[in-house]
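1. heads up, no residue letters with this:
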């Protein structure tokens, strides 16, 4: 049974009623971020119930030493921890000397929490009866500013409902924090200084080993009704904490409000010795603006984002809520304003997985950012990998590869592999193909070839060299094979000839050779520079070609399908429909040994290949492979349902496509995999966008032309989206009887709609 306590609403995530058992889930679902930092939706006041405290700073991490039972050569030395950062949201609250704590109140009434996605703020309201009998009404609104991304603001109001009371607000900073997932209980932070003066507090700390310096800061203001109150403040400083206490007498039905402005300045953006000055400067700026003006700026910034990124769905509130939640969280995680950053699979919502960069970025996120932002944002994601090329070469060298072969990491913060499960680190090498495919995908969509001669070809050559060395000649098969791998389907480890890996390797080599030829002919200066740098010869290229031309692909003549891997048919072919529902999800109910021997698929490798390389296969071949593999797929990877939704739509199986869409869009809202309390699945959220735009919209780029094959679920009346295609903004509105295209300013644009060519002119509606 999936959770279902989130209320249906087109623009907000809403929870009503206080239930201690779902606090941690809600902390994930109501998380907020601004691309530079983020935090779980922890309560500002004390809470002694079960909670997962989490505040995170983009790009700040700790190399937690790898912990394995038996060390093997090639293991990464550390696992990069997304660090729980000093907590600045906290406000101790006392009412007539009793601590406000929802875990111990006599009664909590009218509890409501809202994450307003349209405007980018979080609001929590409730009424509580304390043990001392006092009844109060509380409202706490919070935002992380998009305009001034080093700061957040809290408006925390209390109204006594039963009697006049003495209220104590004690806003604080706390740097005595730990990660839930430490391998060795290491100390991740060292606190250098805690200071408090003139109603401001600062904690200067740095991470151990990585030496990131952070200044956490705060300043607060107290208001009674709408009048600012200046009262004496008690300041307290310890080794890990700075706290200010404001005591005020409040009459029944009066409103006392604490405004807290706080955040981080980081040495990624400032000189270490100037962090305190930078923090003071930020506080001056935001105190001058005030909470309401910050909120106005927040609404304006989100309005600009939604103007381009929104997808509207008419007639299906749950579907509408789902896609907006996904788009909102993607923009909270990564806005493209800092090319040094990337899109972590949990974003700012939890600590699981570690690292900030997976193959998810190239395989799933790039299309979303290409279409909803300026193309330079997507180009920055490609350049991120170019900047890590030397590290990718080092990663390959550690595993015994040479001559500039590059193996990009499965998980990374700085280009160095930092995932320590052997079946991932050594075997899930398909990630290399996603890096290459992203280069192809970027050029196909934007028409901007400049990245490839400038930087991309060096990446492609490093990847091609890796595939050349990773393949093995089989005298038995008289073909080249790739042994001992794990595909995207992580429920099959250490297998031979994973079809997706082999096919991707062949494609990468061919694509690299194609671009070498093009750059030699059209960009001779770049060609000569690159060849001198990488020492590539025609003889080496001919060896690549021999492997690509003779790659082995496992195939079943009986079923007329490519096999996931050599031994797939050796497994007992029991479909998911025959699996007892009490056994799901199998990754939480079964031993790993049992999973590996089962036919069940976490995400279908072969169908992933058919998604990437769909032009290589016929509709009939897609149908055969979809029908064969879908019945074995348990979709316990967050990246699985979106690909199935796109392909079901292509096959005109709209009921299935819609079902998969709901699963991907509401994966976290409905907690399909029973793990949302650990954090959200940020990167798969881009797959939700793809499900609509590429699935139901049927958007592709074919022969340099934008193409659509529109379809619509019966549950919807209409849906619309915008795409930025080669610096032209195209709005697409699809209903059951027609599709309307609206082009912004610029030149006319040729489209292909259901295989027919049409011309769309600027500032006119074109219906098909």
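-> Received, thanks. Since the model is a prediction, treat every value here as computed from it, not as a measurement.

2. CA atoms for contacts and neighbours, from now on please.
-> Will do.

3. and residue 348, which of the three is it?
-> Following DSSP: H, G, I helix; E, B strand; the rest coil, we place residue 348 in the coil state.

4. excluding its backbone neighbours, what's nearest it?
-> residue 38 (4.9 Å; CA to CA, 6 or more residues apart in numbering).

5. Give me the secondary structure label for that neighbour.
-> What three-state DSSP gives for residue 38 is strand.

6. Also residue 615?
-> Going by three-state DSSP: residue 615 is helix.

7. Following the chain onward from the helix or strand residue 733 falls within, which element is next?
-> According to DSSP states H and E, residue 733 maps onto strand 728-735. Remark: after strand 728-735, the chain's next helix or strand is strand 739-743, criterion DSSP H and E.

8. Which elements pack onto that following strand?
-> In this structure, strand 739-743 packs against strand 728-735, strand 756-760, strand 765-767, with contacts taken as 3 or more CA pairs under 8 Å, 6 or more residues apart in numbering; DSSP states H and E.

9. Show me what the first one is in contact with.
-> Meaning strand 728-735. The contact list for strand 728-735, computed with CA atoms under 8 Å, 6 or more residues apart in numbering, reads 697, 710-712, 717-724, 739-746.

10. Just the buried ones from these, in PyMOL syntax?
-> Filtering these down to the buried ones (16 or more other CA atoms under 10 Å) takes a single PyMOL command:
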select buried, resi 697+710+711+712+718+719+720+721+722+723+724+739+741+742+743+744
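
11. who touches the residue most central in space within the chain in this structure?
-> Centroid check for the chain by CA atoms, centre = their mean gives residue 682 as the closest residue, at 2.9 Å. Residues near residue 682 by CA under 8 Å, 6+ apart: 326, 329-330, 333, 343-347.

12. take a look at this one as well, against the first:
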């Protein structure tokens, strides 16, 4: 059973009613972020029930020592972890001496949470009866400022309903925190300095080993009936914690509240010696603006984001809520302004998959950021990988490759491999191809070829060198083969000739060769520089061409399909539809041995290749492969439903396309995989956007022009989206039987609709 407690709403994520079993899931779903920091929706006040504490700072990580039973040559020495940062949101509440703790209250009613995605804030309210029989009404509003990305703000309001009472607010910051997923129960932070001044508190800490320095800070003010009180606060200072104690006498029915401002400054953006002054400046500015103005700023910042990124769906509230939740979380995680940062699979919502980035960024996220922001954001994501090229070459050298061959990491924070499962670290090498796919898509979509001679060609050459060395000649087949790999389907390890990997390798080799030739003609200065830097010779390129020309692809004459890998048909082929529901998901019900011997596919594998290289194959081939592989796919990866939704739409199977869309868009809201308490699936959310734009909208780039083949799911009245194509913003609105295009700007745009050329003039609706 999927969870179904989130109330359908066009613009908000809503929960009603308090249930201790849902607390950790909701902490993930109601998470906040602003690209620079983020936090799970932990309660500000004390909570003694099960909770997963999590506050995170973008780019701050720790190399947790790898934990394996048997060390293998080439293993990374550590697994990079996004760190649980010092906690600044805490506010203990005592009413007539009794601690407010929802886990211990006699009664909790009218409990409600709202994550307002339109305006970027989170609100929680409830009525509770404490152990001392006092009845209180509480309302808390919180947001992380997009405009001032080192700042967060909280308004914590309490009303005692059945008595006069003494209310004590104890806001605190605490650096004595640990990670939920620590391998060795190490502490990751060392507290360096704890200080207070004028109702402000600062704790400066540094990470061990990586030596990131961060100052967590806070300042609070007390209000009664909306007016600021000049109450004195008592300071309590410990080795790793500072709290202030504010006491206020509240008559029955009076509202008292604490407004708390806090956040982080780090040495990524300030000198170490300037951290406390920088924090002080953030607090002074926040206090001067005030909570109401800051919230208004937040609304305006999100309005700007939604103006470009929104997808509207008329006639299906659950589908609308799903896509907006996905777009909201993507923007909370990464806003594209810092090339040092990337998009983690859990963003700021949890600690699983500890690393900053996987191949998900290149395969799924770049199209979203390219189309909803501008090409500079996508260029930053490509630059992130270019900056890590030296480390990728080192990673390959550790595995025995030479001559500048590069293997990009499966998981990384700084370019170094930090994943420690051998069948992934050593064998899931298809990730290398995604780096080149991203460059190709960027060039096709933006028309900005300059990235290739400046940076991209070096990446292509290093990756081509890897593929040439990783393939070996089989005299039995008179072909080049690639042995001992794991494809995108991680339910098969150490296989030979995974079709997707082999096809990607062949394409990467050929794409590198064609770009070398283009740069040689069009950018001779860059060509000379790159050839000199890489030491590339003509005979090496000839070897690449030989490997590409003679690459082996497993094929079934019986089924007339490419096989996922050698010997795939030795498996017992039983469709997923014949699996008892009690045995699903198989990754939680079966032994790994049984999974590896089964025909079941975790996510698109051969079909991932058909998605990337759609124009290489006629539609009949897609249909044949889709019909063979989709019935064997269990979709137990968050990255699976979106690819299948796009392909089902391309084949005109709209009912199936819609079901896959709903699954990807509501993967976390409905907790399909029963794991949302560990965090949301951020990178697959970009796949949800692709399901609408590339799937239902049928958007592609064909010979430098935008092309659309629009379709609409049954039951939808309409849907619309905007894309920024080469600095021209096009709005596409699809309704049954009709598609409208409106172009912003001054120049006309020629597009293809159902393969026919259409000219769209600025600010003029064109209906097709």
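-> Okay, I see it. Note that the structure is a prediction, hence the values are computed from the model and not measured.

13. quick revisit: aligned to the residue nearest to residue 348 of the first structure, what sits in the second structure?
-> In the second structure, the residue paired with residue 38 of the first structure is residue 38, using TM-score structural alignment.

14. Tell me who's in contact with its match.
-> With CA under 8 Å, 6+ apart, residue 38 of the second structure has these contacts: 31-32, 55-58, 144, 332-333, 348-349.

15. among the residues you listed, who's most crowded?
-> If you count neighbours using other CA atoms under 10 Å, the busiest of these is residue 348, which has 33 neighbours.

16. Distance of that residue relative to residue 27 of the second structure?
-> Using CA to CA, to the nearest Å, we find residue 348 of the second structure at a distance of 11 Å from residue 27 of the second structure.

17. Need the residues touching each of the two.
-> Joint contacts of residue 348 of the second structure and residue 27 (CA under 8 Å, 6+ apart) are residue 40.

18. Give the buried residues for stretch 39-56 of the first structure.
-> 39-47, 51-56.

19. nope, stretch 147-162 of the second structure is what I meant
-> Buried residues in stretch 147-162 of the second structure, counted by 16+ other CA under 10 Å: 148-161.

20. residues making contact with that stretch?
-> Against stretch 147-162 of the second structure from outside (CA under 8 Å, 6+ apart): 34-37, 89, 134-145, 250-265, 282, 286, 291, 297-298, 301.

21. now do stretch 216-233 of the first structure
-> Contacts for stretch 216-233 of the first structure (CA under 8 Å, 6+ apart): 86, 88, 171-173, 199-204, 244-247, 250, 254-265, 279, 283.

22. returning to that earlier point: a markdown table for the helices and strands packed on strand 739-743 of the first structure, including mean neighbour count and distance to residue 400 of the first structure?
-> Shown next, in a markdown table, are these (neighbours: other CA atoms under 10 Å; distance: least, CA to CA, whole Å):
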| stretch | mean neighbour count | distance to residue 400 of the first structure |
| --- | --- | --- |
| strand 728-735 | 20 | 47 |
| strand 756-760 | 13 | 52 |
| strand 765-767 | 14 | 58 |
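
23. returning to what we had before: list only buried entries from the contacts of stretch 147-162 of the second structure.
-> By 16+ other CA under 10 Å, these give 34-37, 89, 134-145, 250-251, 253-265, 282, 286, 291, 297-298, 301 as buried.

24. Please narrow those residues to those residing in strands.
-> 37, 135-144, 250, 255-265 (DSSP state E).

25. residue in the first structure matching residue 329 of the second structure?
-> That one, residue 329 of the second structure, aligns with residue 329 by TM-score structural alignment.

26. Who are the contact partners of its match?
-> Per CA under 8 Å, 6+ apart, neighbours of residue 329 of the first structure: 32-33, 682, 685.

27. after the strand or helix carrying it comes which helix or strand?
-> For residue 329 of the first structure, the host element (DSSP H and E) is helix 317-333. Counting by DSSP H and E, the next helix or strand C-terminal to helix 317-333 of the first structure is helix 360.

28. So which residues make contact with that following helix?
-> Contacts of helix 360 of the first structure (CA under 8 Å, 6+ apart): 345, 683-684.

29. how about a cut-off of 7 Å?
-> residue 683 (CA atoms under 7 Å, 6 or more residues apart in numbering).
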